[in-house]
Structure formats: structure tokens, C-alpha cells
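>>> Sequence unavailable; structure follows:
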């Protein structure tokens, strides 16, 4: 088929879901290459090759775009961890290993982009509430996965916060190259196991 024929063929119109996926992919690329400071709806429209109204229809505001990026990240993390938990050995080491590997792998997949997005979320009370909502869902999933090994009262909220703090710090260190991904996963797994065992002894 000639180039002229290809150009004459009308382009398939993207569905709303496909367009949003395209816009999010372009936004992630912009954050990766230039950081979150340059991220605006106007720049996103320019980079994605669409009109501004299209971008505003999907995200409304810059805050809405940042929130959508965080939700996109969290959704991938959830899918990855759910599948791994389903296939894991029903042991404390097995469950802790899945949580550690899933968290580190998901952060590494976004390279240096996600810390910038999270920092931007933390700067806004509205966006901080969204981050807290998804963090709570993640911690609830971890509590359920670890409950059989934590004694009659289960894992405490304080213990879960220790785990999350370690996960964020170790993943960031792996992204910056301070430690290897393997070291991050191993240390996080050991931290989770120790935290759950401590809970079990208290119960």
C-alpha cells in the first residue's frame, strides 16, 4: 500500500480509556526526562499531540493529573502483588518475600519518576488524602496476607507503618543505586518477618 493510501485512510479514534492511557504514558515520560516541575496540562497536550481541551477533559487540573499518575502506579503495584500472593507459598517467609519483591519491583519500574510524583502529592492537602487512601488499602492487604503468622491480634498499625517506611526507604535507595535491588528486597523481607514475629510473641 502506498504512503498516499495510508495517509488517506482515516485514523481510528481512540476510546476514552485508550486516550487516557496514552496521556498517562506521555506524562510518565515527561516526568522521567524533565521532572514533575515541568508537568502541566498544556505541556502534556503539546507532547501528546492533542488539543488542550482533550487533556483538561481527562484531568481537569494539574493536581488531577498528579493524582491519576499516583493511582496508575498504585494499580500496577496492586495487580503485581495480588498475582504474586496468589502464587506464593503460604508461609511467613513466602508472604514477606512477595510483599518485598512486589514493592521494590514496582518502584524500580518507575525509576526516578514516582518519588517526584509522591513529593508533589505531599505538597497538597487534597492530594495527600488520596495518597493516604491508597496507602491504607495497601496496608490492609498486607495485614490480611500476614495475619495467619502474627498471633491472635494480628499485625499492629505501628508494625505496618514500620514496614511501609522501610519499603519506601529501601526502594528509594535501590533506585538511586545506593544499594542493589536484591539488597533492598532481602532487607525488606527480613524487616517484615521480624516485625510479624515480634507481633506474634506479644500476642
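Everything's here; your move. Computed from a predicted structure; not experimentally measured. Residues are numbered from 1 along each chain as shown.
>>> Could you use CA atoms for every contact and neighbour count after this?
Noted.
>>> show me where the chain has helices.
3-8, 16-34, 41-48, 52-59, 62-87, 92-109, 113-122, 125-146, 157-176, 181-202 (DSSP state H).
>>> and among those, the most buried is which?
helix 92-109 (a mean of 21; mean count of other Cα atoms under 10 Å).
>>> Can you list the neighbours in contact with that helix?
If you take Cα atoms under 8 Å, 6 or more residues apart in numbering as the criterion, helix 92-109 is touched by 73, 76-77, 80-81, 84-85, 88-89, 114, 142, 145-146, 149, 167, 170-172, 174-175, 181, 184-186, 188-190, 192-193.
>>> before we move on, what about stretch 158-169?
Taking Cα under 8 Å, 6+ apart as the rule, stretch 158-169 contacts 100, 103-104, 139, 142-143, 188, 191-192, 195-196, 199.
>>> Kindly recompute the last result at 7 Å.
103, 139, 188, 191-192, 195 (Cα atoms under 7 Å, 6 or more residues apart in numbering).
>>> Any chance of TSV for those, columns distance to residue 22?
Below are the contacts of stretch 158-169 laid out as TSV (distance: Cα to Cα, whole Å):
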residue	distance to residue 22
103	24
139	30
188	34
191	38
192	36
195	41
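>>> Just flag the most distant two among these.
Spatial extent of these (Cα to Cα) is set by the pair 103 and 195 at 16.9 Å.
>>> How much space separates residue 174 from residue 128?
Residue 174 sits 24 Å away from residue 128, going by Cα to Cα, to the nearest Å.
>>> I misspoke; the intended subject was residue 163.
With Cα to Cα as the criterion, residue 163 and residue 128 are 19 Å apart.
>>> And residue 86, by the same measure?
30 Å.
>>> nearest residue to residue 180 other than its sequence neighbours?
Leaving aside its sequence neighbours, residue 180 sits nearest to residue 174 (Cα to Cα, 6 or more residues apart in numbering; 5.3 Å).
>>> Contact partners for the one you found?
Contacts of residue 174 by Cα under 7 Å, 6+ apart are 180-181, 184.
>>> let's bring in a second one:
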């Protein structure tokens, strides 16, 4: 609640009109911050995938670790998301970013899948839903980090072993 364009300008040492010209509104500032945090997370997972050993298990584990690292290492993402709740622009941005994340995940898993690309992508949508549910359990201290990573990794590997979408 303390983040306003006025406080941003003061902290950045710039005039108020500069902050207003750049972001226009507080929701505009928060949307830019939300996008920036997502870009930081996407860059981290991309690096981790590039460094991962080329195996289904390792790719699934890297995706799982990266997902939960975002939930624990970037608590400000949840705060920004909560501050924007109900904003129609953030809902559109969240759908755009979820689609992008799904595409990244499906591309990383495609070499290890027996599913058609469209079926794999849909399965990745399901995996992200599962990841959110597991993250909720993690945040409620009903699971450890290791248990969360193992559960999501196992779910992803189960998806990869499915032949139903072929």
C-alpha cells in the first residue's frame, strides 16, 4: 500500500511528472513490476533448462525446482498480484504470461514426450494447475520444499509417459 508513484519518484530521486509520464497510474506501475518479476523468473528457468542434463527426469526436476523457487524466492510477486486483484489488465497479463510459461514448459518437455504437441501443451496447463495446488500446500506448511518438488516432478513424468494424446 505504501508504493505510490509519489513515493517511487522520491525514492528514485526523480520528479513526480517523470514517474507519472512513465507509469501513468499506480496499477500501471504494479503491472510493470509484475511483468519484470515474471521476466526474472523466466530468465532463471531458461538458464536452468539450458544447464540441465538432457533427460526427462532432469528437465522435469528443473521445471519443478524453478516453479517453487519463484514461489519462495520472490514473495513480492504474490504481494504485487494481490495488490492488482480485480484489475482487468492484470487478468489479461496473467493469462498471457501463463500461456508463455506453458509454451516454455511444453517446448522443454517435447523431446521426452510421446504426446502430440497440442496434447502435451494441454497437459502442461494441467501441471501448472497442480503446481499451484502444491504451492498452496507448501505455503500452508503441509509439505516441505523437497516433497513439493518431488510431487510435481513425478506428475510431470507421469504426463510424459502418457500415450493418450498420440
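Structure's in. What do you need? On a predicted model such as this, the values are computed, not experimentally measured, just so you know.
>>> Superposing both, give me the TM-score.
After superposition, the two chains reach a TM-score (TM-score structural alignment, normalised by the length of the second structure) of 0.85; 165 aligned residues with a Cα RMSD of 2.2 Å.
>>> follow-up on the earlier one: closest one of the contacts of stretch 158-169 of the first structure to residue 53 of the first structure?
residue 103 (35.4 Å).
>>> Quick check: closest non-adjacent residue to the equivalent of residue 159 of the second structure over in the first structure.
By TM-score structural alignment, residue 159 of the second structure lines up with residue 195 in the first structure. Distance criterion Cα to Cα, 6+ apart; nearest residue to residue 195 of the first structure, sequence neighbours excluded, is residue 159 at 6.2 Å.
>>> The one you found corresponds to which position in the second structure?
In the second structure, residue 159 of the first structure lands on residue 123 (TM-score structural alignment).
>>> And for residue 171 of the first structure?
By TM-score structural alignment, residue 171 of the first structure lines up with residue 135.
>>> does residue 113 of the second structure really touch residue 160, like I thought?
Yes. Residue 113 of the second structure lies in contact with residue 160 (Cα atoms under 7 Å); the separation is 4.8 Å.
>>> who's in contact with the corresponding residue of the second structure for residue 144 of the first structure?
Alignment note (TM-score structural alignment): residue 144 of the first structure maps to residue 107 of the second structure. For residue 107 of the second structure, no residue meets the contact criterion (Cα under 7 Å, 6+ apart).
>>> how close does residue 107 of the second structure sit to residue 49 of the second structure?
11 Å.
>>> where do the contact lists of these two overlap?
Joint contacts of residue 107 of the second structure and residue 49 (Cα under 7 Å, 6+ apart) do not exist.
>>> Distance of whatever residue of the first structure lines up with residue 82 of the second structure relative to residue 128 of the first structure?
Matched by TM-score structural alignment, residue 82 of the second structure corresponds to residue 119 in the first structure. Distance, residue 119 of the first structure to residue 128 of the first structure, using Cα to Cα: 10 Å.
>>> about what we covered before: contacting residues for the match of residue 82 of the second structure?
Contacts of residue 119 of the first structure by Cα under 7 Å, 6+ apart: none found.
>>> Counting neighbours, what do you get for the counterpart of residue 144 of the second structure in the first structure?
Aligned by TM-score structural alignment, residue 144 of the second structure pairs with residue 180 of the first structure. Neighbour count of residue 180 of the first structure, defined by other Cα atoms under 10 Å: 15.
>>> Ignoring the adjacent residues along the chain, who's closest to residue 151 of the first structure?
residue 200 (4.3 Å).
>>> Enumerate every residue touching that neighbour.
Taking Cα under 7 Å, 6+ apart as the definition, contacts of residue 200 of the first structure comprise 149-151.
>>> ditto for residue 203 of the first structure
151-153.
>>> between these, which is closest to residue 16 of the first structure?
For the contacts of residue 203 of the first structure, the nearest to residue 16 of the first structure is residue 153 (45.2 Å; Cα to Cα).
>>> Count the residues that sit near that closest one.
12.
>>> Enumerate every residue touching it.
Neighbours of residue 153 of the first structure in contact, by Cα under 7 Å, 6+ apart: residue 203.
>>> what's the distance between it and residue 144 of the first structure?
12 Å.
>>> And for residue 181 of the first structure?
Taken as Cα to Cα, the span from residue 181 of the first structure to residue 144 of the first structure is 26 Å.
>>> and if you look at residue 80 of the first structure?
16 Å.
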